[in-house]
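**Student:** My questions concern the predicted model and sequence given below.
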Amino acid sequence: MISIAVCDDNEITAQEISEKVKQCCPIEAEVSVFYHIKDILFSIHNENKLFDIIFMDIEFDVSSGIEASKQINAWHPDCQIIYITNYTNYFTSVYETSHIYYILKKDIDTYLSTALKKAIQQIAKINQYYLIIQSKQQHIRIAQSKILYLERIMRTTNIHTTDTIYQTPEKMDSLLERLCPWFCPSHRSYIVNGRHIVNLDRHHAILSNDTSVPVSRTCYESLKKTFARCIWADGMYFTNEEAKGEL
């Protein structure tokens, strides 16, 4: 599920856009509506609400959607902003911000689907390299390159990174589906980042911070292949063929 916000000071228009988004969105989405810029900024900054896509009007009575988007860019640079306005004279000004699309309200039925698909495709690209989890009613974005391993204890998954430990109630299978191909189970209770393995035998994987993670007999062969395929140079990733184990 993705999280979408609509911000427009005309309540009727905001609700209409919200309904169109719900009908048009190709994947499951939670849609929130805001009528004032201060409210959406408060939700993002003070309540740590992470929206994947924001439909932002430009002209408000006492503020500017462009200025608000600059602030949102700073807080959450991966948020996909779609401007939706009655006016054409902002085509240049919006390029002061990072945004994915610009729609005139009169053309919403023509371009809404295209804008949503483009934003969702960009989110998918970004999410390849980040793991977004829910923890204590907050959404946390973790750089996958910093994750050492995940460990399931009772009903909690501990995500060990180079900096800290995050906790989430999400199950390992669900998390593994959103992780890059260099992550592999080493044990029924562990998922290891192959890029951080420095030594591997049939019983243990030694990671870059000297942590020893258990390796089970059933996981050893697949973990060994993942370890062998890992490309250690910064900025390098698996090819599609490598991810499928075809090389």
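**Tutor:** In hand now; what should we look at? Quick caveat: nothing in here was measured; it's all calculated off a predicted structure.
**Student:** Going by C-alpha atoms from here, please, whenever you check contacts or count neighbours.
**Tutor:** Fine.
**Student:** Would you mark the buried spots in stretch 71-91?
**Tutor:** 72, 73, 76, 78, 79, 80, 81, 82, 83, 84, 85 (16 or more other CA atoms under 10 Å).
**Student:** need the contact list for the first one.
**Tutor:** Meaning residue 72. Residue 72 makes contacts with 41, 44, 79, as judged by CA atoms under 8 Å, 6 or more residues apart in numbering.
**Student:** okay, pairing it with this:
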Amino acid sequence: MDELKIVIADDDELSRRIVRRFLETIPNTTLVGEVTNGEELMEQVLVEEPNLVLLDITMPKLSGLDAIRECLKVLPQLKMIFITGHDQYAAEAFNLSAVDYVVKPVERQRLFVAIEKARQLIKAQQEDRWKEFYNRNDIIKKLIIRSERSIYFVPMKEVLFIEKIGRKSWIHTHLRMYESNETLGTLFKRLDSTFFQSHRSFLINLEHIHSIKPSGETYMVHFQDYEKPAFISKSKMNLMLEFIEQHAQLPRED
């Protein structure tokens, strides 16, 4: 997927305007939001699920560094480019796996190079998951689920989907539901590549999908012999279909 969904986070209106105008000249980029502080950034990431955030570090309410740490808990694959007037935070930014660190004033070519680097990283990340999907072995992989009183070891192939409700994550299988205090982002890091984050509140097992039907602004995912559905956000539908299609095109080893 070459189209980038981008959010700008900067409390300086002039800086946002400059970056916005630069983005208008860069192909295959879509600006999905602008925010002026760290708390707004967290909300925007939850709503828009962008690929990339262009953010300042010193912002009201919550700094860019603290805000991006929280965003990564929800959207661990999120990429970021820091655009700031301060160079002393570079080491801390790269510790968060920042794609780049651009010091103001911003030059168009410098920003273009940083964004293209992010695009290639995102593309490579998706391709790696596709390859892993078809190269996985037959060893039974288990998801460790930590609840308040017990630890469960559930084969990943039995998990239909994982749902976020409030501050809890609920793991759905045909036999029962498991409650966990861990975030979706934490659980997603331990899952294999048969799982896809279809919505900010759902991780679904692609191998168990029976049908998909539109439901207002989202899509409902139904599973064989299981009454409760999961959901796919409108913005993730094409990506998920592309993900599955790429799997089908990869050669299998005999």
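**Tutor:** Received the coordinates, thanks. All figures in this text were calculated on a predicted structure; none of them were measured in a lab.
**Student:** What would you report as the TM-score here?
**Tutor:** The TM-score (TM-score structural alignment, normalised by the length of the first structure) is 0.58; 180 aligned residues with a CA RMSD of 3.6 Å.
**Student:** Among the buried residues of stretch 71-91 of the first structure, name the ones in strands.
**Tutor:** Among these, DSSP state E puts 80, 81, 82, 83, 84, 85 in strands.
**Student:** Is it correct that residue 176 of the first structure is in contact with residue 183?
**Tutor:** Yes: checked against CA atoms under 8 Å, the pair residue 176 of the first structure and residue 183 is within contact range at 7.5 Å.
**Student:** Who has more neighbours out of those two?
**Tutor:** residue 183 (25 against 16; other CA atoms under 10 Å).
**Student:** any idea how far that one lies from residue 7 of the first structure?
**Tutor:** Per CA to CA, to the nearest Å, residue 183 of the first structure is found 38 Å from residue 7 of the first structure.
**Student:** Ok, residue 76 of the first structure next?
**Tutor:** 16 Å.
**Student:** do residue 120 of the first structure as well
**Tutor:** Distance from residue 120 of the first structure to residue 7 of the first structure, by CA to CA: 19 Å.
**Student:** which of the two has more neighbours?
**Tutor:** residue 7 (28 against 19).
**Student:** shouldn't that one be in contact with residue 31?
**Tutor:** No: judged on CA under 8 Å, residue 7 of the first structure makes no contact with residue 31 at a distance of 10.8 Å.
**Student:** Spatially central residue for the first structure, please.
**Tutor:** residue 127 (4.4 Å; CA atoms, centre = their mean).
**Student:** Tell me how many other residues crowd the nearest residue to it once chain neighbours are set aside.
**Tutor:** In space, residue 127 of the first structure comes closest to residue 178 once its chain neighbours are excluded; the distance is 7.8 Å by CA to CA, 6 or more residues apart in numbering. Neighbours of residue 178 of the first structure under the rule other CA under 10 Å: 16.
**Student:** Quick check: closest non-adjacent residue to residue 45 of the second structure.
**Tutor:** residue 71 (6.8 Å).
**Student:** mind checking how far that neighbour is from residue 111 of the second structure?
**Tutor:** 22 Å.
**Student:** In the second structure, what sits opposite residue 199 of the first structure in the alignment?
**Tutor:** Alignment note (TM-score structural alignment): residue 199 of the first structure has no counterpart in the second structure.
**Student:** which SS class is residue 199 of the first structure?
**Tutor:** With DSSP: H, G, I helix; E, B strand; the rest coil as the basis, residue 199 of the first structure sits in strand.
**Student:** Ok, residue 109 of the second structure next?
**Tutor:** Applying three-state DSSP: residue 109 of the second structure is helix.
**Student:** residue boundaries of the helices in the stretch 1-150 of the second structure?
**Tutor:** Taking DSSP state H, counting those that start in this stretch, the helices of the stretch 1-150 of the second structure run over residues 13-24, 38-48, 64-74, 90-95, 108-135.
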